[in-house]
Each structure stands twice: as structure tokens, then as C-alpha cells.
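[1] sequence below, structure please.
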Amino acid sequence: MKINIQNNHFQLACSGVSFWEEQKALLVADVHLGKISHFRKYGSAVPQSAIQTNFDRLDEAVAKFQPQKIIFLGDLFHSALNAEWNLFENWLQKQQAEIILIAGNHDIISPLHYEELGVNIHQELQIENFRLTHHPEEKEGSFNICGHIHPGYRLVGLAKQHLKLKCFFRSKNQLILPAFGEFTGTFLMKPETEDQVFVCAQSEVIRVN
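    Have a look, this model is predicted:
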């Protein structure tokens, strides 16, 4: 799915990433690396194989879009340092793109660790008329692109069956990206008439309202 925002073009992928064509930037929200290891440490029955899934999906997005910049919109790492940090280091070593992190509320690891790996950290990032943040923060004169909410939408069938899917949620001056990470959950959105919802189905992104 491709959408136009203020004469800029964004491709929305069913993995939850968005590719900003004019900036050649891959936007990724709420990966929450380390969350699976954190859950397993405290006894949750999450399969070990799920840890690699986030990195495999990141690799697929990078291979598809070939970005010059990868911008993480906060909550890249879920908790304190754990075994997944080593996997993240290994993943970074393979990247040709500039890596940027906009700090989120879960990003508690010292910025020094990121800086040692060449990751640039910002509290927010202004690119032309677009303001990139972790938390949704609308500001007059700029269009906000963010994460944090983990937006989702419930589709209801004629027989009262329902399906909850993660989604991209667009309002007048804001685009909220879905959470990229595995086992992150969703928050069901309640769109107003002028809002747009793009659900992430198995193989495509579909506008539903």
C-alpha cells in the first residue's frame, strides 16, 4: 500500500514498517528487542526460535526497500541488556544504512552503548515538515510520525466472527505505525470519520474504513 502525505510517498508493508521514498528511510516502531528473552527468564513459555524472528523480518524489510537510513521510532530494546543485545550487535554489523534511534520509554540502555555501535540517538527528529517522535505528539505546522500505541483494529464478519489485526492509523496530522516486534500486543483504535485505518493482513496492507 502506498499513501501520499504532504506530497511525500510512503509505502506501508504488512510487517509494520513504512518506507519513506523521498528520504530513502525505513521507519520501524516498537521492535522491543530483548522482550522475548526477558519473558523467558521469568518463566513464560515463549519459544526460543521467536527471538530470531524479529531479525529475520528486519532483514526482509531491508532487502526489499534498500534504505539509506533506518529510523527506529522508539522502544527498540525492551529492557536492560540481555542476550539479544549480542544479536543486535551482529545485525548492525551487516547494515549499510545509517541507523537512527528516537528514544522511547523502554529505551533504558545507556546511550553510550548505542553510540559505540554507531547508532545516532534523538529525542525527536524534524525532517522538513515531518516530526518523528516515539509518543504521539501533534504540533502545529508539522506532521507527526510515531509509534508507542501499538495500534490495532478489529474486523467483524457477518456471522459475528472477528479478527484483530495490527494497523497503521492515520489522522489529519499524524501517522501511527504498528508495533513491529513479536509478542507486543495491540491497542484497539476507535477511528473518527476522517481517520484512515490500514490493517496489516498476512500478505498485504488493506484500507478498511
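[2] going forward, measure contacts and count neighbours with C-alpha atoms only.
    Fine.
[3] buried sites along the top strand by length along the chain?
    The residue-count maximum for a strand in the chain (DSSP state E) belongs to strand 162-171. Within strand 162-171, the residues that qualify as buried by neighbour count (16 or more other C-alpha atoms under 10 Å) are 165-171.
[4] one more, please, to line up against the first structure:
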Amino acid sequence: MTETIKIKNHSFVLHPHGGIFWEEKSLLLISDVHLGKVGHFRKFGAAVPRKAVHKNFILLDELAGHFQPFHIVFLGDLFHSSLNKEWDLFQNWVEKTASKISLVAGNHDIISPEKFSSVGIEIFEELILDHFLLTHHPDERDGLFNFCGHIHPAVRLQGFGRQRLKLPCFFKTSNQLILPAFGEFTGNYTLTPKKNDEIFVVVEGEVVQI
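    This is a model prediction of the structure:
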């Protein structure tokens, strides 16, 4: 189940896979996929199942198929590190995806820009669309609302007794929204909300405001 919110009179749909769809622009935001990380771990002996490599592409297909966006913007850390076999899978995914694709570069995006250009992907340091600033690292700019990633946000919830849950979330403040990490095996970082922050956790295939 998705959750739709309004920011500056624009509609944004939060999807449990971790993406945000900007309805007025037909634009899908995705952050911190970290493609290649599974292969990187396996290369150094980590017991990560091989089928985990395909999970990100299955989720990307489901997300793109749900919204059918005109434009997909990855908000950084699309690839975890240097090239490996997952690039071929990504190239195949790009070729069969009808959407325009752009990348706002993150700190892990060290692959040559020419590789992205060869599959039709433009790379930017940041994007400003209307009153919205799209970055990888959280940023603050007067008059602009910031969509970003990098943090891999999560919150801790405490239930009855000593029950505790740590859940990935969309973390919204008055002028910023941090997307959860999209990729498998990315980890997350616990944030503590302030009074006026809005938190949308991802749990059991739903986005739930808490």
C-alpha cells in the first residue's frame, strides 16, 4: 500500500519498495540501490546467496511497472563500487525500460561517466526542478525542498514490554525528505525524529505514517 503526500502543492506517492513518484512530472525517485554490492561481498568470501543479485532488478521492474514513469532519477549510489557482472544486468534492464533515466551522482558512483553515457544515462551533481532540489547528500537551500538519500534512514519503535523494531523509513522534515535505501544488503542508520518531523515507515509491504 502506498502513501500520497502533498509538498508545495505537488503530489508525491511513497511506495513500499522505497521509491517516490512525483505525479505532476511523471518522475520516479530512487536512492541508494548499490548495484554490485552483492557481487563485491561474494568476491571477498561473504556467504551472500547468488539469487540476491537479481532481487534489485525484480524490485526495479515492479516499481517502474507500477508507475510507468516518463523519467527515473536515481539519487546517487546507483553502483556500490567498480564494475562487475551486475553492470551487464543493469545494461539489459536499461535497454528494456522505456523511461528516460538520469543519475544524480553519489559518493559511491565511481564508474566512468562514459559507461553511463553509452546506455543513455545523463549524470548530474544535482537537479533543480521547480521548487525542488534533488541531491544525493542531504542539502539545504533557501526556497527549495530537498529530496535526497545517502543516510539510509530508519527509526526504532518500541512496543509493549521490551519489544523493539528498527524499520527503514521516509524521513521528512519541513524542507527535506530523505529516501530509504532501495538496495538489498545496504544497512541503515537510525534517526531520531523531532516534534514536527513526519515519519513514514516501510513494513510488510506497506508505507505507514507514525
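[5] fetch the TM-score of the aligned pair.
    Scored against TM-score structural alignment, normalised by the length of structure 1, the superposed chains reach a TM-score of 0.99; 208 aligned residues with a C-alpha RMSD of 0.5 Å.
[6] which bit of structure 2 covers the longest strand of structure 1?
    Mapped onto structure 2 using TM-score structural alignment, strand 162-171 of structure 1 spans residues 164-173.
[7] residues near residue 64 of structure 2, how many?
    As a burial measure, residue 64 of structure 2 scores 19 neighbours (other C-alpha atoms under 10 Å).
[8] what residue of structure 1 matches up with it?
    With TM-score structural alignment as the matching criterion, the partner of residue 64 of structure 2 in structure 1 is residue 62.
[9] A helix includes its match, no?
    Yes. The assignment for residue 62 of structure 1 by DSSP: H, G, I helix; E, B strand; the rest coil puts it in a helix.
[10] now do the contacts for it.
    Counting by C-alpha atoms under 8 Å, 6 or more residues apart in numbering, residue 62 of structure 1 touches residue 26.
[11] mind checking the SS state of the most far-flung residue of structure 1 relative to its centre?
    Within structure 1, the residue lying farthest from the chain centre (C-alpha atoms, centre = their mean) is residue 159, at 32.7 Å. Three-state assignment for residue 159 of structure 1 (three-state DSSP): coil.
[12] which residues of structure 2 does stretch 73-82 of structure 1 align to?
    Stretch 73-82 of structure 1 corresponds to residues 75-84 in structure 2, going by TM-score structural alignment.
[13] can you tell me the distance between the two ends of the matching stretch?
    Taking C-alpha to C-alpha, to the nearest Å as the measure, stretch 75-84 of structure 2 stretches 21 Å from start to finish.
[14] ok, the most centrally placed residue in structure 2 - contacts?
    The centre of structure 2 sits closest to residue 31, judged by C-alpha atoms, centre = their mean, with a distance of 2.2 Å. For residue 31 of structure 2, the contacting residues are 18-19, 74-78, 136, 148-150, 179-182, by C-alpha under 8 Å, 6+ apart.
[15] need the counterpart of it in structure 1.
    For residue 31 of structure 2, the aligned residue in structure 1 is residue 29 (criterion: TM-score structural alignment).
[16] ok, now how distant is that match from residue 150 of structure 1?
    Separation of residue 29 of structure 1 from residue 150 of structure 1 (C-alpha to C-alpha) stands at 9 Å.
[17] mind checking the SS state of residue 117 of structure 2?
    In three-state terms, and counting by three-state DSSP, residue 117 of structure 2 is helix.
[18] so where do the helices sit in structure 1?
    Ranges of helices within structure 1 are 35-41, 50-65, 84-93, 111-116, based on DSSP state H.
[19] quick one: the shortest one aligns where in structure 2?
    It refers to helix 111-116 of structure 1. Following TM-score structural alignment, the aligned partner range for helix 111-116 of structure 1 in structure 2 is 113-118.
[20] contact partners for the aligned partner of residue 103 of structure 2 in structure 1?
    Residue correspondence, TM-score structural alignment: residue 103 of structure 2 in this structure matches residue 101 in structure 1. By C-alpha under 8 Å, 6+ apart, the residues touching residue 101 of structure 1 are 71-74, 76, 119-122.
[21] let's see 6 Å
    Contacts of residue 101 of structure 1 were listed using C-alpha atoms under 6 Å, 6 or more residues apart in numbering, and they are 71-72, 121.
[22] including distance to residue 107 of structure 1, could those go into a markdown table?
    Shown next, in a markdown table, are these (distance: C-alpha to C-alpha, whole Å):
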| residue | distance to residue 107 of structure 1 |
| --- | --- |
| 71 | 14 |
| 72 | 11 |
| 121 | 10 |
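[23] out of those residues, which is nearest to residue 4 of structure 1?
    When these are ranked by distance to residue 4 of structure 1 (C-alpha to C-alpha), residue 71 comes first, at 19.1 Å.
[24] hmm, the closest one is touching residue 102, no?
    No. Under the criterion of C-alpha atoms under 6 Å, residue 71 of structure 1 lies out of contact with residue 102, with a separation of 7.5 Å.
[25] what lines up against residue 9 of structure 1 once you look at structure 2?
    For residue 9 of structure 1, the aligned residue in structure 2 is residue 11 (criterion: TM-score structural alignment).
[26] now for its match, how many residues are close by?
    Around residue 11 of structure 2 there are 16 residues (other C-alpha under 10 Å).
[27] residue 95 of structure 2 too?
    By the criterion of other C-alpha under 10 Å, residue 95 of structure 2 has 12 neighbours.
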